[in-house]
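Novice: Sharing a model that was predicted from the sequence below.
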Amino acid sequence: MPRFLRIMFLVGTITGAGFGSALAQTSPAVVRPAPPSRAPHTPGDVTATELPDGTNAPANADGNFILGPDHKRAPESSVQQGVPQGAVLEFTMNSTDSKIYPGIAREANTFGTVDPTDPAKLLVPTNHPAPYTRRVTVYIPQQYVPGTVVPFIVGADGPDRELFTVLDNLIAEHRVPVMVAISIGNGSGDAQGSERGLEYDTMSGRYAEFVEQEVLPRVESQYHVKLTKDPEGRATTGGSSGGSCALIMAWYHPELYHRVLTYSGTYVNQQWPYNSQTPHGAWEFHEHLIPNNPAKPLRIWMEVGDRDLLNPNVMNDHMHDWVVANEEMAKVLAAKGYHYQYIFARNAGRVDHAVKQQTLAEALEYLWQGYPIAGAKN
């Protein structure tokens, strides 16, 4: 399908299922057509290497790769007999205790109205203060030596128990460093006007600052771990809006994070409230921010599915196609000389679970390239 048809497909209809969609809380009576399946090698796409079906990209290779349609679960995504299993611990955070995110929500079954002067700007008058409670799940590997400084990965939309299982297996095989994983639940809702949307889609350093000031100190004090201050030893991860949030954290605070892993990243116009400095939200990453700024010291792994979201919605701004957004991300990252790996997955939807089971181990190995791993074979 030509690129312009990708964007225009279903224009005038209401579509976009799942979190990360701008219409996640529309009326249940609305029937949302399934996103069309996009073919790789479409004119305008990045040049990519076809992988044999059921295989992953090499963990030490930059570039663009196309995953086959049959997604075989990697053994690292299952509990393996004899492999040490880390401790999985949990605490809760209340909005009343936060100085950064006191809590908001959008009234149920409402969306917003388009600014008549700008189709890329959404007005959400049904937004209001609202409390929340979030869970924070912390994985600490058995191999961690108490009192020592440890690298870590922060994830959105937690808990991500599959991440913990994969880390058990990779750490035991000395394929990634011994690390802590901090899986943070969102503050509820989705998209513009919601707490989750505010946290994940805002183009600023605010969420990274929330994690740094309100989450990490509690992890350290409650579980007696020493989290590294070295950005080379800090990673972010997430899917959909949690994926764009992972990059936002590192982009606005590269002194804190150098490694980013995203599935179906929402690199589209989803930001609210409107910001004149980044009027197109995360679409600005590939439209202006990455092309027009010096390369930052980031290593990025990202994936998109061939049936990922295409959501023209009432904004009709042509900036709500997840496949196009991720293709454009790969293009600008390559032009700027970033270390990145981009996976276009055939037979895959948004944050596709089968794709994640197949690729997460390889993605983590790629992500931690160049970081010292104790006991690793040369």
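Specialist: That came through, no problem.

Novice: When you work out contacts or count neighbours from here on, use the C-alpha atoms and nothing else.
Specialist: OK.

Novice: Spit out the contact partners of the residue most central in space within the chain.
Specialist: The centroid of the chain falls nearest to residue 243 when counting by CA atoms, centre = their mean (1.2 Å). Applying CA atoms under 8 Å, 6 or more residues apart in numbering, one finds that residue 243 lies in contact with 156, 237, 261-266.

Novice: and of these, the nearest to residue 368?
Specialist: Distance to residue 368, by CA to CA, is smallest for residue 261 among the contacts of residue 243, at 10.4 Å.

Novice: returning to what we had before: in CSV, list the contacts of residue 243 along with distance to residue 307 and neighbour count.
Specialist: Putting those into CSV (distance: CA to CA, whole Å; neighbours: other CA atoms under 10 Å) gives the following:
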residue, distance to residue 307, neighbour count
156, 22, 25
237, 21, 27
261, 20, 28
262, 16, 27
263, 13, 27
264, 10, 29
265, 13, 31
266, 14, 31
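
Novice: coming back round to it: heading C-terminal from the helix or strand encompassing the residue nearest to the centre of the chain, find the next helix or strand.
Specialist: Following DSSP states H and E, one finds residue 243 within helix 241-252. Next in sequence after helix 241-252, counting helices and strands by DSSP H and E, comes strand 259-263.

Novice: Against that first model, consider the following:
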Amino acid sequence: MADGNSIETPGSVGNGDFIIGPDYKIDPDLTDRGRPKGKSFEFSLRLADSKIFRGDDSTLDATKPVRVQRKIFVYVPAAYKDGTKAPVLVTLDGPSRLDLVKHALDNLTGSTDPDRSLPAFIVVAVENGGNDGKGSERGLEYDTMSDRFARFINDEVLSAVLTNAEIKTAYPRIAFTENPLGKAVMGCSSGGAAALTMGWFRPDLFRRLITYSGTFVDQQDDDASEEAKYPLGAWEYHSSMKLIESTDKKPLRIFTHVSENDNRANDPEETYHNWVMANERTAKALHAKGYDYRYVFSRASKHCDANVFEQTLADTLVWMWRGYIPE
């Protein structure tokens, strides 16, 4: 049985730096190929009922609306057996690319090719708390350098999935693995930064991290208490602080990506907001520290580009789950 101390042997296949584009086409494994389908569910959580993100933090900008409720989308693949402790993929800004992830699961959980298969993980797509940038609930959740969002997802969202009446009716013995090697997170933009931050601060909870067009820039709220330790927010992962390189290596598997036309800063004073530079430096820091990482630079593409997801997401998921030992 796998546990948090299990030794995986994923090897180095697929690790390193890659360039794709400028032409793109959808991966057939991200389309409906007629395979057995799983079950989809949707429910909502009131922010006011949360003990972690109530939507009333003092750092919030009153002009940036906060959601009253956040939607939670769940997909249980056909290959999942009720009572099994399932691995889980949490995706941010839900539903986001849930349609593509569903197709990947449908097509690849039954694959007989060990180099092109996925475990039967359950997907939990979580809507953000509202708006964007500094002073927003989404920014508070995603851009803050702390373990707060990891705790929210683990303690409140995943627990809510397991106790949801509709889901329990369909799967009376549904369960998630407690093994952090079986818990992955995927996000784009600030959601990508949140994915890395969740694993960085709580590798005991999440260890497989996927970030597209990651916001590894200075977007943490200026009033955040975390500014005292991380004054440049997620920029500190690769800044002169060298957070990644100066910290003991963590048991994380990390995918990062940036688009050629992701937000670039031409003004020297805006250096701390240069997405391309930030992602290139993050990848170099991961390489220097010896992480299992995969970095993709996509030509002729934009921020969180759908073409990039449609071409790469199946490969990304297969690489991310390499070496996973199911319970």
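Specialist: In hand now; what should we look at? All values derive from a computational prediction rather than experimental measurement.

Novice: List the buried residues of the helix holding residue 243 of structure 1.
Specialist: For helix 241-252 of structure 1, a neighbour-count test (16 or more other CA atoms under 10 Å) marks 241-252 as buried.

Novice: In JSON lines, list those residues along with distance to residue 336 of structure 1.
Specialist: Output for the buried residues of helix 241-252 of structure 1, formatted as JSON lines (distance: CA to CA, whole Å):
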{"residue": "241", "distance to residue 336 of structure 1": "24"}
{"residue": "242", "distance to residue 336 of structure 1": "24"}
{"residue": "243", "distance to residue 336 of structure 1": "20"}
{"residue": "244", "distance to residue 336 of structure 1": "19"}
{"residue": "245", "distance to residue 336 of structure 1": "21"}
{"residue": "246", "distance to residue 336 of structure 1": "19"}
{"residue": "247", "distance to residue 336 of structure 1": "16"}
{"residue": "248", "distance to residue 336 of structure 1": "17"}
{"residue": "249", "distance to residue 336 of structure 1": "19"}
{"residue": "250", "distance to residue 336 of structure 1": "16"}
{"residue": "251", "distance to residue 336 of structure 1": "14"}
{"residue": "252", "distance to residue 336 of structure 1": "17"}
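
Novice: contacting residues for the aligned partner of residue 93 of structure 1 in structure 2?
Specialist: If you follow residue 93 of structure 1 across to structure 2 using TM-score structural alignment, you land on residue 45. Taking CA under 8 Å, 6+ apart as the criterion, residue 45 of structure 2 is in contact with 69-72.

Novice: now swap in residue 245 of structure 2 and tell me
Specialist: 238, 285-286, 288-289 are the contacts of residue 245 of structure 2 under CA under 8 Å, 6+ apart.

Novice: ok, back up a step: map the residue nearest to the centre of structure 1 across to structure 2 for me.
Specialist: Taking TM-score structural alignment, the alignment pairs residue 243 of structure 1 with residue 192 from structure 2.

Novice: Which helix or which strand is home to residue 70 of structure 2?
Specialist: strand 69-76.

Novice: once aligned to structure 1, how far is that strand on average?
Specialist: Here the mean offset of strand 69-76 of structure 2 against structure 1 after fitting is 0.5 Å, by mean CA distance after the TM-score superposition for structure 1.

Novice: can you tell me which residue in structure 2 aligns to residue 305 of structure 1?
Specialist: Under the alignment (TM-score structural alignment), residue 305 of structure 1 maps onto residue 259.

Novice: ok, back up a step: ok, and the contacts of residue 45 of structure 2 in structure 1?
Specialist: Here is what carries over to structure 1 from the contacts of residue 45 of structure 2, by both residues aligned by TM-score structural alignment, their matches' CA atoms under 8 Å: 69-72.

Novice: Map residue 350 of structure 1 onto structure 2.
Specialist: Match for residue 350 of structure 1 (TM-score structural alignment): residue 303.

Novice: Now do the end-to-end distance for stretch 289-302 of structure 1.
Specialist: Using CA to CA, to the nearest Å, the end-to-end distance of stretch 289-302 of structure 1 comes out at 18 Å.

Novice: Quick check: buried residues in it?
Specialist: Residues of stretch 289-302 of structure 1 classed as buried by neighbour count (16+ other CA under 10 Å): 289-291, 297-302.
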